[in-house]
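[1] The sequence isn't on hand, but the structure is:
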């Protein structure tokens, strides 16, 4: 058993967690650069929690400039074991309406301007991403959402686009009708990939704000409508997060799906060939196996 520490990465509209005991904002230094912001730490129902605003307070980072590597490293560095990603998204499904939540279980990564791995030349590793979210953690998010009275859909494929522009109608129809995606957003990749490399359980809670641009009755994405929906979604998101400590508990057994052992057989580079500087940068992310 280890101690549970819940890390929440809050997306658009979600910039804090209410009710944290002993709450304080801390600066965390990372060899991967500065995280998006300071990290709010404290305890909720006796369980340590950390909150990191993905875009920074005041929304200073675009989806492309979020320092994903630094964010995941910083959370791992302070002891986080389980990461809950909360983010806004568009929907490709009539029955997944604005205001609903989707517990994502698959991704299609269409980003191209982001660093996507902690590993590289001098230290090569390949982790499995067949199931990119943690079933145990996702189940807890679903239970928490239902307990809070939120309309939630379990399972869905998230198309991660580069942005910051929204989709064209042609793109939206491609993702919906041909690729069979369920929601679209701009931030869960490479976040989920990096969390897996850092051996962190990761769950994605996608808060629907709009129907993207495919829906004939809703037209183009309207940022004003999105902002209005974000406010209500953020309140729901905080309710979901506040119920998680009671569900996950203080003591944490090894992940039954192996998220916390993802690097067990992943590193390919022979010990004598490893880049010592890269090994040093990976002290938090991969120290267990290095």
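    Now that the structure is in, tell me what you want to look at. Here the structure is a predicted model, which is why all the values come from computation and not from measurement.

[2] switch to C-alpha atoms for all contacts and neighbour counts from now on
    Noted.

[3] now the end-to-end length of stretch 10-25.
    15 Å (C-alpha to C-alpha, to the nearest Å).

[4] which parts of it are buried?
    Residues of stretch 10-25 classed as buried under the neighbour-count rule (16 or more other C-alpha atoms under 10 Å) are 10, 11, 12, 13, 14, 15, 16, 17, 20, 23.

[5] Check it against this one:
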């Protein structure tokens, strides 16, 4: 079933230091069950300027889950299951470029996935699918984020490549310089496989990468520490809140009567030609687990 004509439901995934959304009305925390296990935390439901919002703290409210141990499949499934249409991922990152200093925001448009210890797909033996990741984020969401950030005079760069590393350790200096030589803009630990799973779930997805440090490549800056990251995160808090408050009404479709329209980038139809396993050969148990993620094409 298409999302067209539905009321938008904006999902926000909060990274390090972002464990709540200020200004939400009618707030309630609710646990959502998924066939992929438990989410990082309960989901926070509410409204922001009349637009329905669901917030998920990626690492849990007490930051108890490391990047490798996050249940990315459960998190994305839960957002899809409750009717989320658009996902804004807010993430702390290190900068790999001198012109992206701490405090700067980057609206990412590409990823390089260097993670290796995480399940990366909802599909597998018994139901194989291959979605396109050529353009891994939704340009419509990127447009809205850029307009909101520039309207607030938030220091922002549109476009950049996010290098996703496994962690939980920070980079070696050799790794940091290697990723710089590849032309990467920022480095983080959590947006892969999150973005891949969002695409499989036919969710519009975009990342706001909030720079907290220069990783370890910059000779004039100390190597990154948790204390340094947290200090910059606190400094970014007001700008993050303002950005969320500004962008949610834009995504709420207020200019179109509050109704969701088909995504011009095709995110909401990513599975149209992705499933390759013949219908009669599909594993019924896996198909049942895919009810929220792929029910539109598998027949819910």
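    Ah, there it is. Not measured: the values here are computed from a predicted model.

[6] which ones among the buried residues of stretch 10-25 of the first structure are found in strands?
    10, 23 (DSSP state E).

[7] I'd like the buried residues of stretch 10-25 of the first structure laid out as TSV, including distance to residue 273 of the first structure.
    Below are the buried residues of stretch 10-25 of the first structure laid out as TSV (distance: C-alpha to C-alpha, whole Å):
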residue	distance to residue 273 of the first structure
10	38
11	39
12	42
13	45
14	43
15	43
16	43
17	44
20	45
23	44
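
[8] so who does the residue nearest to the spatial centre of the second structure touch?
    Residue closest to the average C-alpha location in the second structure (C-alpha atoms, centre = their mean): residue 89, at 3.3 Å. By C-alpha atoms under 8 Å, 6 or more residues apart in numbering, the contact set of residue 89 of the second structure is 12, 13, 14, 15, 191, 205, 206, 207, 208.

[9] Which members of the residues you listed are the farthest-apart pair?
    15 and 205 (14.7 Å; C-alpha to C-alpha).

[10] does residue 91 of the second structure count as helix, strand or coil?
    Using DSSP: H, G, I helix; E, B strand; the rest coil, the structure places residue 91 of the second structure in strand.

[11] what's around whatever residue of the first structure lines up with it, how many residues?
    Alignment note (TM-score structural alignment): residue 91 of the second structure maps to residue 87 of the first structure. Residues lying near residue 87 of the first structure (other C-alpha atoms under 10 Å) number 26.

[12] swap in the one 4 residues further on?
    When neighbours are defined as other C-alpha under 10 Å, residue 91 of the first structure has 29 of them.

[13] So it is in contact with residue 182, correct?
    Yes. The criterion here is C-alpha atoms under 8 Å, and residue 91 of the first structure meets it with residue 182 at 6.1 Å.

[14] Just the element for residue 239 of the second structure, please.
    helix 226-251 (DSSP states H and E).

[15] in which helix or strand would I find residue 100 of the second structure?
    Applying DSSP H and E, one finds residue 100 of the second structure in no helix or strand.

[16] now the helices: where do they sit in the stretch 151-290 of the first structure?
    169-173, 191-197, 223-248, 276-281 (DSSP state H, counting those that start in this stretch).

[17] Deepest in the core, which of those is it.
    Among the helices of the stretch 151-290 of the first structure, helix 191-197 has the highest mean neighbour count (mean count of other C-alpha atoms under 10 Å), at a mean of 25.

[18] about what we covered before: which one of the helices of the stretch 151-290 of the first structure lies closest to residue 214 of the first structure?
    Among these, helix 169-173 comes nearest to residue 214 of the first structure, with 5.4 Å by C-alpha to C-alpha.

[19] what stretch of the second structure does that closest one fall on?
    The alignment of helix 169-173 of the first structure onto the second structure (TM-score structural alignment) spans residues 173-177.

[20] mean deviation (superposed) between that stretch and the first structure, please.
    Following the fit onto the first structure, the mean deviation recorded for stretch 173-177 of the second structure is 0.5 Å by mean C-alpha distance after the TM-score superposition for the first structure.
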